[in-house]
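[1] Dropping the sequence and predicted coords here.
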Amino acid sequence: MELRHLRYFVAVAERLSFTAAAEDLGVSQPPLSQQIRDLETELRTELFRRTSRRVALTEAGQVFLGHARAILAQVGQASEAARAVGEGRTGILTIGLTGSVLNGPLGRLIRVFEARYPEVEIRLHQASPEAQQAALRAGRTDLSFLRSPPEDPDLTVVPAWPERVGVALPEDHPRAAQASLSLTDLAGERYLSLRRADSRFANLLWEACLAQGFVPQLSHEVVEAQALMSLVSAGLGVALVPEQVGRLPHPGVAYRPLDEPAPRADVSALYRAPPSPVVTNFLSLLRDGGQPRPAA
């Protein structure tokens, strides 16, 4: 017995006409009649009473109709569930990130994605860049957003969004009166940094200072950009921070952009290839700039 037999049987049972059922199914009547006869032969019972004037279900046919409809409904549900997963319309998306990344467009991207794919559950996994890389390789996360991502043959890297670097300094600092600063203005300042052992981005900033001819006078290292802002607010030094972090309101902190040449805080998306359908849909949204779809 095949699903085709069940579909043919239900069509005839609902129309009580082989001719009408054949038209609905888009087949000719003789093959349809043969398929019903084959089904009855397999079941060893008649499902229809046929006369020259009408077609009616037998008692066995009435019982079989209920089961056939239930089977076809379950097959339809299973097919739709499989399509939903295959098209990335349902499932789980685990995103690795650092706290500072959420200050940029990612939050809005997640909101638009959830509106577009309400059956996908998004889980956020905050971790250091090194831990994010390990989680991606191990399959514990599906997608990560990092600044200055590492080279890893197991991971694919694509641009997510551009971001500048600026200077966070105490609001009573003499240079807070300037509209912008250069890297060399930081020479001799107490320098606050993300922990270089954990952050390629922190090392990129450090090397940018060296390229401008000075070694930063390191005062404190922390693991999160928000902690940097707290230390700046306390007057413990100045820090190079991503623009999205610096422009948030922080009591006691002034943010000033950097003159060129200046390092960048561009964010990249990382994933294992080939991406899952859910990841593919999120990357597509990222490429579109996270714009909601227009109403139909």
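    Here it is on my side, so go on. Quantities reported herein were computed from a predicted structural model and do not represent experimental measurements.
[2] contacts and neighbour counts: CA atoms only from here.
    Noted.
[3] How many residues are close by Arg195?
    Residues near Arg195, counting by other C-alpha atoms under 10 Å, number 16.
[4] list the contacts for it?
    By C-alpha atoms under 8 Å, 6 or more residues apart in numbering, the contact set of Arg195 is 202, 221-223.
[5] Take this one as well and set it beside the first:
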Amino acid sequence: MEMLHLRYFVAVAEELNFSAAARRLHMAASPLSQRVKDLEHELGQQLFDRSTHHVTLTPAGSALLPIARDILEQVGSIPWRLREATKPRRGTLFLGMPAGVHPDLRARVNELARRCADRYELKRWPGTSADLVAAVHDGKLALSLVRLPIADPALDVLTVMSERLGAVVPADRFAGRDSVALAELSEFAYVASPGETTPAYFEQLDHQLTTLGIRKRIRLTNMGYGGVTEIISSEKAFSVSMLDERSPMHGYRLDNVAVLPFTDFHPQLDTGLIWRADRADGGDLDELVETARDVFPEPLAH
């Protein structure tokens, strides 16, 4: 049995569509279907029920899926396991840091680095949440702070901070106000940060705002957080960002921009600390993860 056969099987099992799985694997659907048939022949079990309109797992396929995933995860972990087995006693580990991390959370990260200094030098590595999740999965980063939610069964998540979000609005239009109702913003367009820098949570928030009556949108490309506040200051739009004045995200505010709490809407952004599950339970990061749990006994709230 070849490892590629298991990769093909998992892709089809997760997509339940041979064409979609083939696109994911960068191959044609016909050879993919044949490889799956070869695997079924080798195992002596039918793994999928196929019809013109749908593909479903058979009982044998459902039983094989967690086994195949586990085998692929074990094979994928060989590079970092080998690196860990051959590195010096005190090594350098990298911890991912997304943009806009609150200073109180940074202080906790400093405490974690201090507590594990006798065994590890913990260095920080910047990136978007999506890139940092991938780097932890691949073993390039030991740990990372990321904006939640994430969807990767290979990773464990410890929620370390919850931040209330407010409406970023033109200050002139809301002068003297200390709060705002979402209904008051229906005439404005909602502007989010560019997709490549936006955490998955804000995609969910976008859909939620639509459900609550905010229909207009401004989509930005090749523009950072500063561009968002530039549009808001011109009184054409509003956005949603961290409410706490100490958040680094307030550094992007212009003179005619204010952040107000909602009276009828209560969004919050959670940040988690993530690591590969198989590196913690008896793995090379076991001690570091236990220290992290001590440093973050419960989520910070702001």
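    Happy to help now that I have it. Since this is a predicted model, take the numbers as computed values, not measurements.
[6] TM-score of the superposed pair?
    Scored against TM-score structural alignment, normalised by the length of structure 1, the superposed chains reach a TM-score of 0.58; 201 aligned residues with a C-alpha RMSD of 3.0 Å.
[7] just to revisit the earlier point, can you tell me which of the contacts of Arg195 of structure 1 are buried?
    202, 221, 223 (16 or more other C-alpha atoms under 10 Å).
[8] I'd guessed Ser129 of structure 2 sits against Pro199; true?
    Yes: taking contacts as C-alpha atoms under 8 Å, Ser129 of structure 2 lies within contact range of Pro199: 6.3 Å.
[9] who touches both of the two?
    Taking C-alpha under 8 Å, 6+ apart as the contact rule, Ser129 of structure 2 and Pro199 both touch Arg147.
[10] who's more crowded, these two?
    Neighbours were counted for Ser129 of structure 2 and for Pro199 using other C-alpha under 10 Å; Ser129 has more, 26 against 21.
[11] By residue count, which strand of structure 2 is the longest?
    The longest strand of structure 2 (DSSP state E) is strand 155-170.
[12] To what extent does that strand diverge from structure 1 after superposition?
    Average distance, strand 155-170 of structure 2 versus aligned residues of structure 1 after superposition (mean C-alpha distance after the TM-score superposition for structure 1): 1.4 Å.
[13] quick one: that strand aligns where in structure 1?
    Counting by TM-score structural alignment, strand 155-170 of structure 2 falls onto residues 155-170 of structure 1.
[14] mind checking how far Ser33 of structure 2 is from Phe262 of structure 2?
    Separation of Ser33 of structure 2 from Phe262 of structure 2 (C-alpha to C-alpha, to the nearest Å) stands at 52 Å.
[15] One more: Asp172 of structure 2?
    Per C-alpha to C-alpha, Asp172 of structure 2 is found 17 Å from Phe262 of structure 2.
[16] Neighbour count: those two, which is higher?
    Phe262 (19 against 14).
[17] What's the match for the more buried one in structure 1?
    Here Phe262 of structure 2 is matched to Leu258 in structure 1, going by TM-score structural alignment.
[18] Would you state the helices of the stretch 201-302 of structure 2 in chain order?
    With DSSP state H, counting those that start in this stretch as the criterion, the stretch 201-302 of structure 2 has helices at 225-233, 286-295.
[19] what's the angle between the shortest one and strand 155-170?
    I take that to be helix 225-233 of structure 2. Helix 225-233 of structure 2 and strand 155-170 meet at an angle of 40 degrees, taking axes from the mean of the first three to the mean of the last three C-alpha atoms, to 10 degrees as the criterion.
[20] Show me what helix 225-233 of structure 2 is packed up against.
    Packing partners of helix 225-233 of structure 2 (3 or more C-alpha pairs under 8 Å, 6 or more residues apart in numbering; DSSP states H and E): strand 155-170, strand 237-242, strand 257-260.
[21] Report the buried residues of it.
    Neighbour-count burial for helix 225-233 of structure 2, with 16+ other C-alpha under 10 Å as criterion, is recorded at 225, 227-233.
[22] before we move on, what about the last one?
    Across helix 286-295 of structure 2, burial judged by 16+ other C-alpha under 10 Å covers 288-289, 291-292, 295.
[23] and the angle for that helix with strand 155-170?
    Relative orientation of helix 286-295 of structure 2 and strand 155-170, computed by the same axes, to 10 degrees: 40 degrees.
[24] So what touches helix 286-295 of structure 2?
    The contact list for helix 286-295 of structure 2, computed with C-alpha under 8 Å, 6+ apart, reads 108, 111-112, 115-116, 158, 279-280.
[25] for the shortest one, same thing?
    Helix 225-233 of structure 2 has contacts (C-alpha under 8 Å, 6+ apart) with 168-171, 191-193, 237-239, 252-257.
[26] same deal with stretch 147-164 of structure 1?
    By C-alpha under 8 Å, 6+ apart, the residues outside stretch 147-164 of structure 1 that reach it are 105, 129, 136-137, 145, 200-201, 204, 242-244, 263-273, 286-287.
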